[in-house]
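A.B. asks: Sequence first, then the predicted structure:
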Amino acid sequence: MIHFVGAGPGAPDLITVRGKQYLEEADVIIYAGSLVNPQLLEYSKDVCTIYNSAKMTLEEVISVMEKAEKEGKTTVRLHTGDPCIYGAIREQMDILDEKGIAYDSCPGVSSFCGAASALNLEYTLPEISQSVIITRMEGRTPVPSKESIQSFAAHQASMVIFLSTGMLEELSRRLIEGGYREDTPAAIVYKATWPDEKKFICTVGTLAKTAADNNITKTALMIIGDAVNAADYDRSKLYDPSFTTEFRKATK
């Protein structure tokens, strides 16, 4: 069996109980070494073979899985955050399907949730934003043209931008071109939930300067939108005494 496991955003105690159990039981662990906190590997048992996939190709990863499966071993494929976001898991699963190798997926806490916790932020404030757009800039890896930053910016929703720290001047230009004000609140969160976490509140127009002033060049998320520091928002209807729900009748 292959277990695809979300490692969480960084802090080793933010992996799920199930994910930790899989790590403790694994005979083989293949972890995304460029992003996963290596402290998580301390949960492994004494006799466990560990591979760093940052130095491997897809074919090499599959070869390790296939060999372990033939030997009756349990493998954990440990991805950062939640592997359903930029985890490149589908291509692995498709090959495993072709080879008849069983697998399952254990979700993790995504770094966009870790970044919100670092800022004590709620992305979905009533009358401010009720949607979260998760995206990235195109770099060496393209993005579909229909998913341009400009087109998403037109919605004025909360936006979380991955994998784009080295392109912040261009990001700001596209956000403003798409409809965000230059003074729209923004935040940069570096290595959310890690011991060396850093967080900075800025604006769409000052993203690049904020990153440069603080030597942030990678491993950061950008959060865009009025929810970053909104003070004037409506209270939740769910807890409003004048609002009837399935569990409580209005009292006003």
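C.D. replies: Looks like it arrived, so ask away.
A.B. asks: Could you use CA atoms for every contact and neighbour count after this?
C.D. replies: Will do.
A.B. asks: Can you give me the neighbour number for the closest residue in space to Arg181 that isn't next to it in sequence?
C.D. replies: In space, Arg181 comes closest to Val204 once its chain neighbours are excluded; the distance is 7.4 Å by C-alpha to C-alpha, 6 or more residues apart in numbering. Per other C-alpha atoms under 10 Å, the neighbour tally for Val204 reads 26.
A.B. asks: second one coming, line it up with the first:
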Amino acid sequence: MSTTDVATTATQGQMSQVAPVVHFVGAGPGDPELITRKGYRLVSEADIVIYAGSLVNPDILAACKKGCEIHNSATMNLDEVIEVMKRGASEGKAIVRLHTGDPAIYGAIQEQMDRLKELDITYAVVPGVSSFLATAAALKQEYTLPNVSQTVIITRMEGRTPMPPKEKLGMLAAHEATMCIFLSVQMIDRVVEELIKGGYSPKTPVAIVVKASWPDQRIIRGTLETIAQIVSQEGVLRQAMIVVSKVLDSDYELSKLYDKGFSHMYRSAKD
């Protein structure tokens, strides 16, 4: 284990560093080469891996060493996941909880980490490449173009998980920022209705990337007034990121960062 793999715990009012027993690892959006080097190493060294169902590319699990105990959390509830971690910790085993994308976004890791705190089991988090970033790469698109959009909103349509009152999709739409909408393609009609009601023009460009970075990745384009019908025709129901933004089809100003007339601490302006 690397000297950088440490977790911080409070002991008698002082902070001490100990090796974590559990690593929450972001597996990336799908392409097995998009997991970080650290994440891949931890998977290859783990005695127990608990992975997030069909969303994790099985090619990543191929890195597990012989004899590694592998659990599919799609068939498990929270208590069962924690019980595997608790048992593994008591046996002195290295445990990886493998989530897709970056686990900080819709990963439901906070409840797991809080339970581990209660059990005094140390843990650490290894970030990953989120699917909203893999989507931008697939689209060959920058989300923050000068004079078009300088804000990216990451959100989802309200479903079984309710949204706080001030985070309803229609309210967020008032900003007309670049919006990356997770877990909502199956409700595309409602998404479109809320966005237009909230302030986006029906002509606003929309791009949907299905299974970003996977071999069977697909890109669907349209506008808010056409995208629902296109999605219905394409039969898209899951594993898709919705991007709504004028950056997808707009003129923009060039960045000041590389403007020859703009000086900063590393470069003087030139005529």
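C.D. replies: Sure thing, it's come through. Quick caveat: nothing in here was measured; it's all calculated off a predicted structure.
A.B. asks: Pro195 of structure 1 pairs with which position in structure 2?
C.D. replies: Using TM-score structural alignment to pair residues, one finds that Pro195 of structure 1 aligns to Pro215 in structure 2.
A.B. asks: number of nearby residues for the closest residue to that match other than its chain neighbours?
C.D. replies: If you skip the residues right next to it in sequence, Pro215 of structure 2 has Asp31 as its closest partner in space, 7.9 Å away by C-alpha to C-alpha, 6+ apart. By other C-alpha under 10 Å, the residues close to Asp31 of structure 2 number 18.
A.B. asks: Also Ala230 of structure 1?
C.D. replies: The number of residues near Ala230 of structure 1, taken as other C-alpha under 10 Å, comes to 13.
A.B. asks: Mind checking what secondary structure it has?
C.D. replies: Secondary structure of Ala230 of structure 1, reduced to three states by DSSP: H, G, I helix; E, B strand; the rest coil: coil.
A.B. asks: ok, now how distant is it from Phe152 of structure 1?
C.D. replies: Relative to Phe152 of structure 1, Ala230 of structure 1 is positioned 20 Å away (C-alpha to C-alpha, to the nearest Å).
A.B. asks: the strands in structure 2, which residues?
C.D. replies: Listed from the start of the chain, structure 2 has strands (DSSP state E) covering 7-11, 14-18, 22-26, 48-51, 69-72, 95-99, 123-126, 152-156, 178-182, 205-210, 218-223, 240-244.
A.B. asks: close enough to count as contact, the residue nearest to Arg181 of structure 1 and Gly178?
C.D. replies: No: under the criterion of C-alpha atoms under 8 Å, Val204 of structure 1 lies out of contact with Gly178, with a separation of 11.8 Å.
A.B. asks: In contact with the counterpart of Cys113 of structure 1 in structure 2, which residues are there?
C.D. replies: Across the two structures, Cys113 of structure 1 finds its equivalent in Leu133 of structure 2, going by TM-score structural alignment. The contact partners of Leu133 of structure 2, taken as C-alpha atoms under 8 Å, 6 or more residues apart in numbering, number zero.
A.B. asks: What separation do you get for the most centrally placed residue in structure 2 and Gly39 of structure 2?
C.D. replies: Using C-alpha atoms, centre = their mean, the residue of structure 2 that lies closest to the mean C-alpha position is Ser130, 3.3 Å off. In this structure, Ser130 of structure 2 and Gly39 of structure 2 are 14 Å apart, going by C-alpha to C-alpha.
A.B. asks: can you check Thr100 of structure 2 too?
C.D. replies: As defined by C-alpha to C-alpha, Thr100 of structure 2 lies at a distance of 12 Å from Gly39 of structure 2.
A.B. asks: Contacts made by the top helix by length along structure 1 with the rest, please.
C.D. replies: Residue-count comparison of every helix in structure 1, with assignments taken from DSSP state H, identifies helix 58-70 as the longest. Residues outside helix 58-70 of structure 1 that contact it (C-alpha under 8 Å, 6+ apart) are 1-2, 28, 30, 53, 74-75, 92, 95-96, 101.
A.B. asks: Tell me which two in these are the farthest apart.
C.D. replies: Taking every pair in these and measuring C-alpha to C-alpha, the maximum separation is 19.4 Å, between Ser53 and Ile101.
A.B. asks: out of the two, which sits in the busier spot?
C.D. replies: Higher neighbour count among Ser53 of structure 1 and Ile101: Ser53, with 19 against 15, using other C-alpha under 10 Å.
A.B. asks: For that one, which non-adjacent residue is closest in space?
C.D. replies: Ser53 of structure 1's closest residue in space is Ala32 (C-alpha to C-alpha, 6+ apart), at 5.2 Å.
A.B. asks: Not counting its neighbours along the chain, what's nearest Thr49 of structure 1?
C.D. replies: Val28 is the one closest to Thr49 of structure 1 (C-alpha to C-alpha, 6+ apart), at 4.8 Å.
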